[in-house]
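Asks: heads up, no residue letters with this:
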């Protein structure tokens, strides 16, 4: 039996899910996911790693469908509910999914894709009954999920994680962040990424805790949920924290204080999926009383590095390797770097994915000969803690023989009183190879000459931006990350 399902049997009468004003126990989740497994099997004994793509809004239905796929022996392929039809078709075609599951609200989007391929389609509102069969015994080495990661070049690749991978990712975080059955977390994250699926839902349900869903994100809805008094954990991307801060600042002082008092009682607040600006971290501490726990992970590896649950969290740093996760920094020749020197993060251990779906060459290229996964992210160990310098392909600017971190320059720019937000990129240059360019969202008119003089005082000896563009808002993707390619288009 899948270990996550075994864990649920230990907490049958605990509330597992709250969504749409209703509560569901672990016993209900086990029963309903078993029924859905029968529906998927349709008389078969095992889906045998058949891919099942599903487009379901966040909430109880999402979880029972996901568990039903796993328990029937299928590989779950969650579809992004905001993807355009072309992107949905790409994922369905690439995974060769044979079954498509959808909430009623998405039927009109998926039906043409289903009809074109003559696929089996299950709409969750359709009443169906199927003969009961014994659910298959699932080997932990079998594929469990395919999530898509775009990286920075080429078409998105499907990341295949096994049940053993997912279990390792969940148990590592449960141990490191001290999850308990009494915990109650609010989920506001997209559910086609590892952040929401594993860090929030997976860890909560492994622990016997409660996961609450909002129909859709809004600062008002989040703070209203906080004020109900049950929630004691929260995880989000930096953009969400930025939006919550901006909304909190518009409230009357008595409402601000009430929210701050409530949030101070939380056990843990976590930020991830993008670099957390130190300015946002500091503002959130004033708003909530919490120093956000920043961690580092990827679709391919789950979480690998985390600031401590107990102990000092260093602003601008991601902490130390999680239990059971091997991490090393290497240079361009794949040799370990000296202490204090930047290097590519490489990861090894049971959390690391099995393969890129039907891309053997990409899978081979992603690993070193001795089995380390190449993340493509550059970091340095500073003050005993890992600090991300950026993505080697987009955040490391090679100028005049030096490697500059776009993220470090961004952090300094954000401390200027006239700058609300910024994004830094490398621009091609014949003389220097690359020069630094910055896109600024300003709070007030700014003199660029004076800004450069100020930057030189803040970063002595460092190459400051040569080119600036001022915009009203930075382009970001669905996870709140600044899209560097879009920044280049601005120039």
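Replies: Arrived safely. Model, not experiment: these values are computed from the prediction.

Asks: CA atoms for contacts and neighbours, from now on please.
Replies: OK.

Asks: now the closest residue in space to residue 295 that isn't next to it in sequence: how far from residue 312?
Replies: Leaving aside its sequence neighbours, residue 295 sits nearest to residue 306 (C-alpha to C-alpha, 6 or more residues apart in numbering; 4.1 Å). To residue 312, residue 306 is 12 Å away according to C-alpha to C-alpha, to the nearest Å.

Asks: which residue of the two possesses the greater neighbour count?
Replies: Between residue 306 and residue 312, residue 306 has the larger neighbour count (other C-alpha atoms under 10 Å), namely 26 against 11.

Asks: next, the buried residues of stretch 267-282.
Replies: Buried residues in stretch 267-282, defined by neighbour count with 16 or more other C-alpha atoms under 10 Å: 267-281.

Asks: just give me the neighbour total for residue 451.
Replies: For residue 451, the neighbour count with other C-alpha under 10 Å is 16.

Asks: now it, what's its secondary structure?
Replies: helix (DSSP: H, G, I helix; E, B strand; the rest coil).

Asks: and the gap between it and residue 135?
Replies: 65 Å.

Asks: what distance do you get for the closest residue to residue 300 other than its chain neighbours to residue 194?
Replies: Nearest in space to residue 300, with sequence neighbours left out and distances taken as C-alpha to C-alpha, 6+ apart, is residue 353 at 5.2 Å. Computed as C-alpha to C-alpha, the residue 353 to residue 194 distance reads 12 Å.

Asks: equivalent analysis for residue 220, please.
Replies: Distance from residue 220 to residue 194, by C-alpha to C-alpha: 25 Å.

Asks: more neighbours: which of the two?
Replies: Higher neighbour count among residue 220 and residue 194: residue 194, with 24 against 12, using other C-alpha under 10 Å.

Asks: wait, what's in contact with that one?
Replies: 147, 298-299, 302 (C-alpha atoms under 8 Å, 6 or more residues apart in numbering).

Asks: and if we set it to 10 Å?
Replies: 147, 166, 169, 200-202, 273, 297-303 (C-alpha atoms under 10 Å, 6 or more residues apart in numbering).

Asks: try this one next to it:
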């Protein structure tokens, strides 16, 4: 990967001012339009928290449209750390993020002003805020001379600032059950984006349909910053909607240059898109042939990540569209470090080879599995530069370790958690068991049974258990994932009621959960037990118990 200086996205925009950066429900927005609004907002940020401040955490609650990019770029232009917040999360969870990162300011769209008020109440103190009126979402055709633009840019940080400063904090759930703030520097983001530009051969001619959440690395780094780094266009949909996505896939009301060339999704998205295809386009041969011809002629790549893609989905998608989905592997802490090469074999269930700049080890730990002092044996080691087809006959299974400029800086204010996830010699421990087989890597699963992968999200079972144990009618509980064709895993909970003679209202319980948890972590499957099979240490063997509890066991009762 070419070695160059760190140039944040809002500065790269100067190379593509007249091109369309974002298309959303409000219209088309050029790079110039987004940049000028971002600089205007950056000045509002500085006026609000002080011109002398640097590297403050700025939370922002924006819909999936141009205001998200404007807010992100504004944080960077002002020299601060962007903390994207999801509007689908309940105020209690958003309040935790705001308090944990010690946000100096929250930017919110007008449509989320009530949610902002609820977050303020949860935090228990007034936090400075900037409300973006609806005019921020509208397209404004602005003419600026080079001299005027140079003068405007004088109000932003100089290029040298970004070489050693932090850029963004994304929250993820760990095995402790508490979400951790993953701090990414501008160098980290630059490395993560540029390696994908090279792997997936991004160019300014590309157009991507974007329907991913924007508080996760998949939606922010892979699907948004990659196109914005090269001057491509991003069609931002308000949310995932199968009908709207297919309409964009097959849009005949735009020029050939405006037609989508890329799509990224999680396996659940592809499964739901196939269901819509079957009911809308799959009924006649003529429709099926039209869809296949349109997709295969216009799209150069479709990518799946955040969870394992079921093999049937891979083959059904290929049959419907003519496209073999590219699978990749990554984490918030490291970006997408493994990907099927565009010119390589698309092998279902495998996530390919190392990305540029990434070094990989498969290891076997010989002492405690936790902490930087754990000793380990290197079973296999390679990197993008060293990777060779000579490995074709090798087959190794081990814990996946990663090193490179893409690896995050730290967990915010959690030095012990940071130290635990790195080896003594500086390698990041992903927590995944990985197999190298016939030239490709394959993810076997989490080393911990407490992480559930559902619909592209990585969910902490311990976090859910903590919430459930706060319910007055629940005495004990355990949570784990059970296999599901559509979601990969479904969140399942086994409860022990405080009063065994009473029942519990499932509808009321689900509503109680939704008021306290993100919607995608609320359990969808429930069982009642008189007691849980805990060992002498008070632990439940979740892998074995899941097989029993959700296999029509007469010792349990369904909710």
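Replies: Arrived safely. Keep in mind it's a predicted model, so treat the numbers as computed, not measured.

Asks: quick check: TM-score for this pair?
Replies: For this chain pair, the superposition-based TM-score is 0.80 by TM-score structural alignment, normalised by the length of the first structure; 426 aligned residues with a C-alpha RMSD of 3.0 Å.

Asks: what about the counterpart of residue 336 of the second structure in the first structure, which helix or strand?
Replies: Counting by TM-score structural alignment, residue 336 of the second structure corresponds to residue 303 in the first structure. Following DSSP states H and E, one finds residue 303 of the first structure within strand 302-306.

Asks: for that strand, packing partners?
Replies: helix 163-176, strand 293-298, strand 320-321, strand 326-330, strand 343-348, strand 385-391 (3 or more C-alpha pairs under 10 Å, 6 or more residues apart in numbering; DSSP states H and E).

Asks: quick one: distance of that strand to the chain centre.
Replies: 11 Å (C-alpha atoms, centre = their mean, to the nearest Å).

Asks: could you do stretch 545-559 of the second structure as well?
Replies: 33 Å.

Asks: and for stretch 284-299 of the first structure?
Replies: The answer for stretch 284-299 of the first structure is 13 Å, by C-alpha atoms, centre = their mean.

Asks: same check, this time on stretch 179-195 of the second structure
Replies: 12 Å.

Asks: give me the mean deviation of it from the first structure.
Replies: Aligned to the first structure and superposed, stretch 179-195 of the second structure gives a mean residue distance of 0.4 Å (mean C-alpha distance after the TM-score superposition for the first structure).

Asks: where in the first structure does that stretch align, residue-wise?
Replies: With TM-score structural alignment applied, stretch 179-195 of the second structure matches the range 156-172 in the first structure.

Asks: pull up the distance across the matching stretch, start to finish.
Replies: Across stretch 156-172 of the first structure, the terminal residues are separated by 27 Å (C-alpha to C-alpha).

Asks: the residue nearest to residue 300 of the first structure -> the second structure?
Replies: Per TM-score structural alignment, residue 353 of the first structure is aligned with residue 408.

Asks: is it true that its match touches residue 421?
Replies: No - look at residue 408 of the second structure against residue 421 with C-alpha atoms under 10 Å: they stay out of range, at 11.2 Å.

Asks: got any residues that touch both of those two?
Replies: Shared contacts of residue 408 of the second structure and residue 421, counting by C-alpha under 10 Å, 6+ apart, come down to residue 428.

Asks: neighbour count winner among these two?
Replies: Legend: neighbour count by other C-alpha under 10 Å for residue 408 of the second structure and residue 421, higher for residue 408 (23 against 20).

Asks: any idea how far residue 430 of the second structure is from the more buried one?
Replies: With distances taken as C-alpha to C-alpha, residue 408 of the second structure is found 12 Å from residue 430 of the second structure.

Asks: now for the two: what residues contact both?
Replies: Common neighbours of residue 408 of the second structure and residue 430, counting by C-alpha under 10 Å, 6+ apart, are 333-334.

Asks: does the closest residue to residue 484 of the second structure other than its chain neighbours count as helix, strand or coil?
Replies: Distances taken as C-alpha to C-alpha, 6+ apart put residue 490 closest to residue 484 of the second structure, at 6.0 Å, once the chain neighbours are dropped. Following three-state DSSP, residue 490 of the second structure is assigned to strand.

Asks: can you count the residues close to residue 490 of the second structure?
Replies: Close neighbours of residue 490 of the second structure, defined as other C-alpha under 10 Å, add up to 23.

Asks: might one say that it is in contact with residue 458?
Replies: No - with contacts defined as C-alpha under 10 Å, residue 490 of the second structure does not count as touching residue 458, sitting 11.4 Å away.

Asks: and residue 234 of the second structure, what pairs with it in the first structure?
Replies: By TM-score structural alignment, residue 234 of the second structure lines up with residue 211.

Asks: Validate this expectation: residue 527 of the second structure resides in a strand.
Replies: Yes - under three-state DSSP, residue 527 of the second structure sits within a strand.

Asks: quick one: map it onto the first structure.
Replies: In the first structure, residue 527 of the second structure lands on no residue (TM-score structural alignment).

Asks: at the geometric centre of the second structure, which residue do we find?
Replies: residue 216 (2.6 Å; C-alpha atoms, centre = their mean).

Asks: counterpart of that residue in the first structure?
Replies: So, by TM-score structural alignment, residue 216 of the second structure is matched to residue 193.

Asks: can you tell me which residues contact that match?
Replies: 78-80, 146-149, 199, 273, 298-299, 302, 479.

Asks: state the distance from it to residue 150 of the first structure.
Replies: Applying C-alpha to C-alpha to residue 193 of the first structure and residue 150 of the first structure gives a distance of 12 Å.

Asks: so which residues of the stretch 101-250 of the second structure form strands?
Replies: In the stretch 101-250 of the second structure, the strands defined using DSSP state E, counting those that start in this stretch lie at 105-109, 129-132, 166-173, 179-185, 207-210, 233-236.

Asks: take these and lay them out in a markdown table including mean neighbour count and distance to residue 267 of the second structure.
Replies: A markdown table is the format used below for the strands of the stretch 101-250 of the second structure (neighbours: other C-alpha atoms under 10 Å; distance: least, C-alpha to C-alpha, whole Å):
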| stretch | mean neighbour count | distance to residue 267 of the second structure |
| --- | --- | --- |
| strand 105-109 | 23 | 30 |
| strand 129-132 | 18 | 34 |
| strand 166-173 | 24 | 19 |
| strand 179-185 | 23 | 23 |
| strand 207-210 | 26 | 15 |
| strand 233-236 | 26 | 19 |
